[in-house]
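Colleague: below are the sequence and a predicted model for it; my questions follow.
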Amino acid sequence: MECALEVNATQAGVVNIIGAGLAGLSSAIHLARLEIPCRLISVQPSERAQSVLAEGGINGALDTMGEQDSAEAHCADTLRAGCYLADPAAVRSLAEHAPEIIRFLDGIGVPFNRKDGAIQLRNFGGQKKKRTAYAKSSTGKVLMSALIDECRKYESRGLVVRLSHHAFSTLLFSGAEKPECAGVRVEDLYTGKELGFTGPVILCFGGLNGFFSGMTTGTTANTGDAAAQVFAQGVRFGNLEMIQYHPTTIGIPGKRCLISEAARGEGGRLYILRNGEPWYFMEEKYPELGNLMPRDVISREMYFALRDPNCGGQVFLDLRELSGEIWKKRLPDLRGEVKHYLGLDPAKAPIPVEPGIHYFMGGIDVDVFHRTNVRNLYAAGECCCQYHGANRLGGNSMLGALYGGQAAAEHLAGHLPETLEPLPGPQTDHDCADPKIILQISELLLSALGIARDGNTLQSAQKSLEYLLERTCNEREYRRIYLALAMLQSAAFREESRGAHFRVDFPGTNEEYRHQTVAHFDGLVKIAYRTSLETAP
């Protein structure tokens, strides 16, 4: 084992982090800087985390391009793109910390693109200012490399124990009347041995990719089982109806491949053939931001264009006007991916693109400190619902993961429980979900939670899932169905259109619904609106 600290199930004061991507590494590093030991527990090593796939960049109002950018403008753009569902205080803190986070990354060796010594910033969707720092088109990969090296410093001192190839099984609780999180149980995937660890927990296990087979740009290793498990254990979720479809993806075996928003930030243009002629529909409909409108808007316009009887059946991304310097210095990896998967050179031919599921704005409900509704349990990164509201700005995902991990670690550091005595937890379910059941759930969700939705389809999908519950299922299948029902019921509950949630039967935005949806399970799935910014106990 590549660590100095002995793994001890009863060791006091050790924090358990589930997930080793950007949010998990950020949590570990900030805890270690405060001399608090932690276990970094993950199915895959950090080098294979989904965060490695992030391409375009990370937002921060550095203002190196002389555009008079500010944290206030970054905050305003984030809230507006999210249709004002996110907590303004949390978003403000995110934007204010963003420049400091980018400077930290720069200091630990992230090779951001530079000019005359200054970090270069590019345009990204939904923002009028250049504020996205980038490293060509492989930003996630180089951020992860730098953070892994930084984390190893603390591993060598015994402050971080890395437990790769260990799968989260269940949360452990203490206290009968008012349960508190007291630890976790995990499974060593090499030996099959179960380990129980006492201590507070930070969940950083990513989004719900495994519930939407073949339609997400995220890693296929993320099954969604961890989310289903904690939901079944009473952890509250929010905004589950808010699923971001990225407008420019291509199909590859088993998933979607992202064509980064950076391509449009550098001048790429979307078009469809209308009456045989290229129609640059985003530029015509939205002359100010054009192809850099927020992702929900572009995906929706693609949906409408494809249903126009005068238009062809394919949208294209046109990058042929980009200069050789841009391809060489800013988008080399993107060009290589397209050549590899489609067999065409995007510098010479347009790319056929389709919307694909790229990010889950909804997830575990947390407050400004990243506390959940369960004491001693925190969540950060894509698995939680915090900064993005009804639609995420490009460039805010890596920022949200890094800042969320930091915020959780710093708050937890000041609120470490003195002692924790876990009660006996539920027996670990070693049954695998039937692949046929997984596929059925996925097909039902995709049929009802597309770019455009309606009440009848949502109700039909719910009835089909309820029918699945009546069949003989194992516990893992039950948990997946309950969380899928929570997604559908959240979408049915919101009888309006807002951000990524577009209801054909309720096409207008209704300010009475300007609240976060909250999903809770206590034997039944229950949906409500949060009418105030509650905090965890």
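Modeller: Everything's here; your move.
Colleague: can we go C-alpha only for contacts and neighbour counts from here?
Modeller: Fine.
Colleague: ok, residue 99 - contacts?
Modeller: Counting by CA atoms under 8 Å, 6 or more residues apart in numbering, residue 99 makes contact with 60, 61, 62.
Colleague: in JSON lines, list those residues along with distance to residue 511.
Modeller: Formatted as JSON lines, those follow (distance: CA to CA, whole Å):
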{"residue": "60", "distance to residue 511": "30"}
{"residue": "61", "distance to residue 511": "30"}
{"residue": "62", "distance to residue 511": "34"}
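Colleague: looking at those, which are in helices?
Modeller: Among the contacts of residue 99, no residue falls in helices (DSSP state H).
Colleague: and these, which is closest to residue 258?
Modeller: residue 60 (22.3 Å; CA to CA).
Colleague: and the gap between that closest one and residue 114?
Modeller: Going from residue 60 to residue 114 by CA to CA, to the nearest Å gives 15 Å.
Colleague: between those two, which is the more surrounded one?
Modeller: Legend: neighbour count by other CA atoms under 10 Å for residue 60 and residue 114, higher for residue 60 (28 against 14).
Colleague: the more buried one and residue 133 touch, don't they?
Modeller: Yes - applying CA atoms under 8 Å as the test, residue 60 and residue 133 come out as touching, 7.3 Å apart.
Colleague: secondary structure class for residue 417?
Modeller: coil (DSSP: H, G, I helix; E, B strand; the rest coil).
Colleague: near it, how many other residues are there?
Modeller: 15.
Colleague: tell me how many other residues crowd the nearest residue to residue 349 once chain neighbours are set aside.
Modeller: Nearest in space to residue 349, with sequence neighbours left out and distances taken as CA to CA, 6 or more residues apart in numbering, is residue 320 at 6.7 Å. Neighbourhood size, residue 320 [other CA under 10 Å]: 16.
Colleague: below is an additional structure, to be compared with the one above:
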Amino acid sequence: MVNIIGAGLAGLSAAISLAKQGISCNLISNLPSERAQSVMAEGGINGAINTMGEDDDTEYHFEDTMKAGGDIANKTMVRGLVETAPDIIRYLQSIGVPFNLKNNEIQQRNFGGQKKKRTAYSKSSTGKVIMTALIDEARKYEVLGLIKRYSNHEFLRLRIENNVCRGVEVRNNYTGVCYYFEGRVILASGGLSGLFKGFTTGSTANTGFVTAKVFEQGVRLSNLEMIQYHPTTIKISDKACLVSEAARGEGGRLFIYKNNEKWYFMEEKYPELKNLMPRDVVSREMYFVSRDNDAQVYLDMTELSKEVWKDRLPDLREEIIHYLDKDPKTEPIPVAPGIHYFMGGIDVDRNHSTTVENLFAAGECCSAYHGANRLGGNSLLGAIYGGRCAAKTVARLEKEGKTDFGEIIKPQVIAADKENTKVWLESKEESFTIKVRDILFEAMGIVRNEQGLNKGLLQLEELTKEPLNKEEIAGINLARAIILSGLYRKESRGANYREDYPERDDAYRGMTRVVLKEDKIDIGIWRADEDTN
């Protein structure tokens, strides 16, 4: 039996892939799939299907992905991703994903960091429709008993013996009963949005607890400093609301008022890709022009055609009107960068294996395809492809019969550990969550420096003097690892911009890897091309 933690895009993809090969799995998640963060993805999914007459191919997709990622992603992994992308899009269409069509051809739009129209979309609700199709596909195998759902079950810890994962312990959120699920484990638990509650476009239900806990248990992480700020968000209650990159892909323009005139700064500074430079570049330029001119940045979509608003961005327009009481069709809207995606996470190789045997990871919780900065449109693709890759590796091991897990088929009830039943970001003391968030947000902003990073470490050290439960300690260790990764990388590359080290340095052209050993965090740079654990 295989245990998958997380029922979003990566988890569903892994479960369906296993089930197709006749391998049973448990799909374990805090929330049902319908509430996974994957539902929130808006703009589209990349793949060089070349339906727009621009002679696109997978080599161009590969080059754009590597360049945007600061040339530190593993080339073999990225090539596998982009070469499979066209088949993934066709597969999604075959199971009912209603991509925008014209003359029965899937339409693709421009997205940041890409010179070709490569992003297939369904208006600006692409994640929702893909998830709906995959949920339906998974139900076919649920009926056959190959996928067993355990929604509203919370991850507690892995069981690891001699660096071999034996299974996973979880708790039923409704009854409080704890269970042990024996077997290989695929982690598909999403990113670290909960660390930045109030400042992120992602779901804060993705608390980062799984990553914090497995880090405490000795699993290696990588590229934690690479935190993507999406250029265009609007502030709403307790989070940042994404204004999809599709808005700029369809012709939206960024500007500030300078000397009482509109200055379209991205078009002046980057005449080739203009407002569609990679997200780290756009966010950084917004930060500097706003600071240096004491000005608000606006997104101007007033020149978009009626056809675009009606057929491609109707849901985005409704969302903006709802939250801002402004119609983007008739007036520019104020925007600001917000935390959107975590390129770093659980370190995996090209098979999606971690540093612990029988433990795998896929989706945003792992560090795989995006290097120092993710291309818009590659997240949905990476989650689906990564889930498939992890499932392929697990299926091979299952069929080979490697590792005897005994005879536990059904979940085994275990006694609850009262000291470990409080997830750190959901503690009764909300002030702890806010303190960690504020420390991280200040240290790991769009622009960083040694002084700010060291200040963050000292503030975290002060927090450890307060009474903390074990899970809160695990969370602080993860926060320390994030800041230490930013401090260690003494260069500017992708999402890690150091104003005290503004240039790239080839000494750091690799993955920042961290592991916790006896309360000490070991850190170093590995060349991605080495691809070894």
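Modeller: Noted; the coordinates are in hand. Every value quoted in this text rests on a predicted model; they were computed, and no experiment measured them.
Colleague: how about residue 368 of the first structure, what's its match in the second structure?
Modeller: In the second structure, residue 368 of the first structure lines up with residue 350, judged by TM-score structural alignment.
Colleague: so that match sits against residue 78, correct?
Modeller: No - using CA under 8 Å, residue 350 of the second structure and residue 78 do not qualify as a contacting pair, with a distance of 9.3 Å.
Colleague: follow-up on the earlier one: so how far is residue 531 of the second structure from the nearest residue to the match of residue 368 of the first structure once chain neighbours are set aside?
Modeller: Of all residues beyond its chain neighbours, the one nearest residue 350 of the second structure is residue 77 (5.7 Å), with distances taken as CA to CA, 6+ apart. Residue 77 of the second structure is 9 Å from residue 531 of the second structure, where distance means CA to CA.
Colleague: what about those two, which has more around it?
Modeller: For residue 77 of the second structure versus residue 531, neighbours defined as other CA under 10 Å are more numerous around residue 77 (20 against 15).
Colleague: need the contact list for the equivalent of residue 497 of the second structure over in the first structure.
Modeller: In the first structure, the residue matched to residue 497 of the second structure (TM-score structural alignment) is residue 502. Applying CA under 8 Å, 6+ apart, we find residue 502 of the first structure in contact with 451, 452, 453, 496.
Colleague: reformat those residues as JSON lines; add distance to residue 411 of the first structure.
Modeller: Listed next are the contacts of residue 502 of the first structure as JSON lines, based on distance: CA to CA, whole Å:
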{"residue": "451", "distance to residue 411 of the first structure": "37"}
{"residue": "452", "distance to residue 411 of the first structure": "39"}
{"residue": "453", "distance to residue 411 of the first structure": "39"}
{"residue": "496", "distance to residue 411 of the first structure": "36"}
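Colleague: residue range for stretch 178-190 of the second structure in the first structure?
Modeller: Under TM-score structural alignment, the match for stretch 178-190 of the second structure is residues 194-206.
Colleague: between the two ends of that stretch, how far is it?
Modeller: Stretch 194-206 of the first structure has an end-to-end distance of 22 Å (criterion: CA to CA).
Colleague: stretch 153-161 of the first structure now?
Modeller: Stretch 153-161 of the first structure has its terminal residues 12 Å apart, counting by CA to CA.
Colleague: what helix or strand does residue 25 of the first structure sit in?
Modeller: helix 22-33 (DSSP states H and E).
Colleague: against which helices or strands is that helix packed?
Modeller: Judged by 3 or more CA pairs under 8 Å, 6 or more residues apart in numbering; DSSP states H and E, helix 22-33 of the first structure is in contact with strand 15-18, strand 38-42, helix 139-156, helix 396-413.
Colleague: point out the most buried one among those.
Modeller: Highest mean neighbour count of these: strand 15-18, a mean of 27 (counted as mean count of other CA atoms under 10 Å).
Colleague: that strand vs the second structure, mean deviation?
Modeller: By mean CA distance after the TM-score superposition for the first structure, the fitted strand 15-18 of the first structure averages 0.4 Å away from its aligned residues in the second structure.
Colleague: so where is that strand in the second structure?
Modeller: Going by TM-score structural alignment: strand 15-18 of the first structure matches residues 2-5.
Colleague: show me the contact partners of that stretch.
Modeller: Contacts for stretch 2-5 of the second structure (CA under 8 Å, 6+ apart): 11, 14-15, 23-29, 155, 167-168, 181-189.
Colleague: hmm, which of those are the buried ones?
Modeller: 11, 14-15, 23-29, 155, 167-168, 181-189 (16 or more other CA atoms under 10 Å).
Colleague: what residues are up against residue 453 of the second structure?
Modeller: 443, 444, 483, 484, 486, 487.
Colleague: give me the aligned partner of the second one over in the first structure.
Modeller: What that stands for is residue 444 of the second structure. In the first structure, residue 444 of the second structure lands on residue 449 (TM-score structural alignment).
Colleague: that older thread, and the helix holding residue 25 of the first structure, what's buried?
Modeller: 22, 23, 24, 25, 26, 27, 28, 29, 30, 31, 32.
Colleague: and for stretch 188-195 of the first structure?
Modeller: 188, 195.
Colleague: kindly report the same for stretch 163-179 of the first structure.
Modeller: In stretch 163-179 of the first structure, counting by 16+ other CA under 10 Å, buried: 163, 164, 165, 166, 167, 168, 169, 170, 171, 172, 173, 174.
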